[in-house]
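Q: here are the coordinates; sequence isn't available:
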């Protein structure tokens, strides 16, 4: 049996009752976080462009556009909602796929679930397994795949969306295999576009392509039977340094969703350790006292978020220098701090120009240090590990709910935010997921 078919067989036989309680609990948080950041991105320029273009193309009104009183086709809804949910770069992350796991999967699952009137239990089953598939595939090709310039959220996310939708459609192993294959032959997405609208577009396109792959496979559309581990397949072509056997190893013993990381700052995750360290120092030194700031971070953080002179709010999310300055000056790192005006303000530019960023190969992905030297010769140092900062589960959940409210309360009528939270908390008991999407309309 091929690696791809073995993965599909494992997904086909897994049921909701096979999941441990912590996997279901984390899936609920993924859903709530995704709804929040999608509402937050609902009126971003890229979202409005996508709505305008897809409206001009026509199609059946099948699935809801989050944050808008409108529907579009399933594929268009997955594209728009997936792109909107990644527009702020405030969505969850996972090291196993070195990317953002929920944004390619959830919009595809919800578009299909709403159209097919699926239950909450079936929706969660599909989502958790799609999440699992992309993380397992990610573990087999990383870090080489990412280091070569591929945006894993896009390339690997398609597999997650395809697997999840195939599961929700109830496809057998053969047709699910075709779904994975069709997704794999569409895999694309380059890191060159980071800091532009095309990065969040990757997430939406992955969601739409994954959903399309499952719908085609449902009708008998064929593809390679081993797109993952074949000689000219995904792993060997896009990551010659790969280990496809990892994709199916010990399937079902644990679930990747239990290790998801939710963002507390509205910027690239690789800026978070720097922000955490700088926030600690803000309590010890005033901005006007700062003479010099030295940031040390893992080399890949400089590669991804090393923009020295950001000119837009979006570029600011990918600038360690700006993020360090922001933490020291404002002490706030929500979406409202990543505007063009704030990035270019005199006070932020002045502090950013004092920041020097160096690579430290001994650091892990979640570690950074910040040193602040003052005009009168004092020196302060802080070390941060973002994983440690998110280890308190109760505080983590409370922070996530506050984050969700910060976006939902701006856009939705009074009381609607509470209704969404209540629905998500009991989503596995709900008979029709479409009710949740209706709550997300202004």
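A: Everything's here; your move. Source: prediction; values computed, not measured.
Q: could you use CA atoms for every contact and neighbour count after this?
A: OK.
Q: return the residues in contact with the residue most central in space within the chain.
A: Closest residue to the average C-alpha location of the chain: residue 100 at 2.8 Å, with Cα atoms, centre = their mean. Residues in contact with residue 100 (Cα atoms under 8 Å, 6 or more residues apart in numbering) are 91, 92, 93, 94, 153.
Q: doesn't residue 368 belong to a strand?
A: Yes: counting by DSSP: H, G, I helix; E, B strand; the rest coil, residue 368 is found in a strand.
Q: I figured it was touching residue 278, is that so?
A: No: using Cα atoms under 8 Å, residue 368 is not in contact with residue 278, being 9.7 Å away.
Q: so how far is residue 146 from residue 153?
A: For residue 153, the distance to residue 146 equals 10 Å [Cα to Cα, to the nearest Å].
Q: which residues do the two both contact?
A: Common neighbours of residue 153 and residue 146 (criterion: Cα under 8 Å, 6+ apart): residue 98.
Q: what about this structure, which residue is the most distant from its middle?
A: Outermost residue of the chain with respect to the C-alpha centroid, by Cα atoms, centre = their mean, is residue 376; its distance is 42.9 Å.
Q: using the three-state scheme, assign that one.
A: Under three-state DSSP, residue 376 falls in the coil class.
Q: list the contacts for it?
A: The neighbours of residue 376, taking Cα under 8 Å, 6+ apart as the test, are residue 289.
Q: what strand or helix carries the closest residue to residue 379 other than its chain neighbours?
A: Computed as Cα to Cα, 6 or more residues apart in numbering, the closest residue to residue 379 that is not its neighbour in sequence is residue 373, at 4.5 Å. Using DSSP states H and E, residue 373 maps to strand 367-374.
Q: below is an additional structure, to be compared with the one above:
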């Protein structure tokens, strides 16, 4: 799907909220081609894996207790848990659980985590409306597209100022996906997007706390509310993105709307999705990979390490540079500690690596204190790139550069890696046979109802 920033004379760019609504309403599910649908199934499998694993996080128990205390029993299954709740509560908890481990996918065009905000919304809507899993996935691709499109139009300044795009852009994506699944016309979809502008919120200052996973759940929940309220006739500003004191004027200092010039056959932005293979903030991943490469290639023993210099983008310091983490959750947002883990040969793809005990291991603390984070000016297109310099006690100086921000082109290879990740997350909780059944359903299932899929994530 091609896009160009529109000139001042472009008539579509003067009413971008309605233009987006027109596109959502006019794009049939059949427009989602086989390749995009395969990407969506990869996203589904990965989301199931991280959500089942995240369902045991303490923040999920707190949200569940509150929902039950508020009479939240219903028909929508919680992923990996034995309870079923009312749609709104289930969406919130399934979204938060999926982001609890910070192991879910990202998209740099959106500046955040798309699947965890959009998938629980469209799956729940499909259950409520009696739609198929494939219909839900096609609407997921549309919602994903809108989260990324509005993220791109909103610009870098939104995220740099302190807004968490998973929370804000995720709300738009969830609203768009549910509007599409409900088959709303352009007018009501524009009102839903307008409602999303006033519901979208979430700050990066919550990184390293339970507040960050909550952002994903609230985005899914609020986006769904916006769509369902609009379906009932609730109105808002149908120009909510661009109007005076609207979303972009207040939250997008460098917003640049453009026309969506789409024709069948052009790739959807889901093909820029980036999956995570380390259970930490995505901006630590390139440094982890570089340190792992150096350790393996040169047989580094941590005691040989004199100094480590991490050269990363300046923006990384505002999201994952906790210098002295004290908890496992904080370790996920510490460039220094994750570098130490990689050099020590720890498995950063294992959930239990990010524990409070690991945060406070004396050997790791001593190693991370030999790590220096050096911010450098990097072009936005390479913001996830990291250069690592390791100085050893024998005088050797080792260099490695890595960038995890390059989307896959070999989908068979991606599927194999995701399947390994899925098995690592699911098999210890549900058993190998159940993990394989779930994997097959996510990747190829056509007759499975969305509700049955979620029920299948429960332990016997």
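A: Received the coordinates, thanks. Nothing here was measured: the structure is a model prediction, and the numbers come from that model.
Q: returning to that earlier point: closest one of the contacts of residue 100 of structure 1 to residue 336 of structure 1?
A: Taking Cα to Cα as the measure, residue 336 of structure 1 lies nearest residue 91 of the contacts of residue 100 of structure 1, at 15.6 Å.
Q: structure 2: which residue goes with that closest one?
A: Under the alignment (TM-score structural alignment), residue 91 of structure 1 maps onto residue 104 of structure 2.
Q: isn't its match right next to residue 53, touching?
A: No: applying Cα under 8 Å, one finds residue 104 of structure 2 not in contact with residue 53, separated by 11.1 Å.
Q: neighbour count winner among those two?
A: Under the neighbour definition other Cα atoms under 10 Å, residue 104 of structure 2 and residue 53 were set side by side, and residue 104 has more, 28 against 24.
Q: can you tell me the SS state at whatever residue of structure 1 lines up with residue 55 of structure 2?
A: Alignment note (TM-score structural alignment): residue 55 of structure 2 maps to residue 42 of structure 1. Under the three-state scheme (three-state DSSP), residue 42 of structure 1 adopts coil.
Q: list the contacts for residue 42 of structure 1?
A: Residue 42 of structure 1 neighbours (Cα under 8 Å, 6+ apart): 48, 66, 67, 68, 81, 84, 85.
Q: pull the number of nearby residues for the residue nearest to the fourth one when sequence neighbours are not counted.
A: Going back to what we said before, that points to residue 68 of structure 1. Computed as Cα to Cα, 6+ apart, the closest residue to residue 68 of structure 1 that is not its neighbour in sequence is residue 441, at 5.3 Å. The local packing of residue 441 of structure 1 (other Cα under 10 Å) involves 19 other residues.
Q: please tell me how far residue 441 of structure 1 sits from residue 318 of structure 1.
A: Residue 441 of structure 1 is 31 Å from residue 318 of structure 1, by Cα to Cα.
Q: equivalent analysis for residue 104 of structure 1, please.
A: For residue 104 of structure 1, the distance to residue 318 of structure 1 - Cα to Cα - is 21 Å.
Q: neighbour count: these two, which is higher?
A: Neighbours per residue (other Cα under 10 Å) separate residue 104 of structure 1 from residue 318, with residue 104 holding more: 40 against 27.
Q: before we move on, the earlier item: counterpart of the residue nearest to the centre of structure 1 in structure 2?
A: Here residue 100 of structure 1 is matched to residue 113 in structure 2, going by TM-score structural alignment.
Q: just to revisit the earlier point, who has more neighbours, residue 153 and residue 146 of structure 1?
A: residue 153 (30 against 21).
Q: the more buried one touches residue 200, doesn't it?
A: No: applying Cα under 8 Å, one finds residue 153 of structure 1 not in contact with residue 200, separated by 9.4 Å.
Q: name the nearest residue to the residue nearest to the centre of structure 1, sequence neighbours excluded.
A: Nearest non-adjacent residue to residue 100 of structure 1 (Cα to Cα, 6+ apart): residue 93, at 4.4 Å.
Q: ok, now which ones touch that neighbour?
A: Residue 93 of structure 1 is in contact with 99, 100, 101, 260, 261, 262, 263, 269, counting by Cα under 8 Å, 6+ apart.
Q: what's the spacing between the fourth one and residue 98 of structure 1?
A: Just to be clear, that refers to residue 260 of structure 1. Remark: distance between residue 260 of structure 1 and residue 98 of structure 1 (Cα to Cα) = 11 Å.
Q: redo the contacts of residue 93 of structure 1 as TSV? Include distance to residue 350 of structure 1 and secondary structure.
A: Shown next, in TSV, are those (distance: Cα to Cα, whole Å; DSSP: H, G, I helix; E, B strand; the rest coil):
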residue	distance to residue 350 of structure 1	secondary structure
99	32	strand
100	32	coil
101	36	coil
260	36	coil
261	32	strand
262	31	coil
263	27	coil
269	24	helix
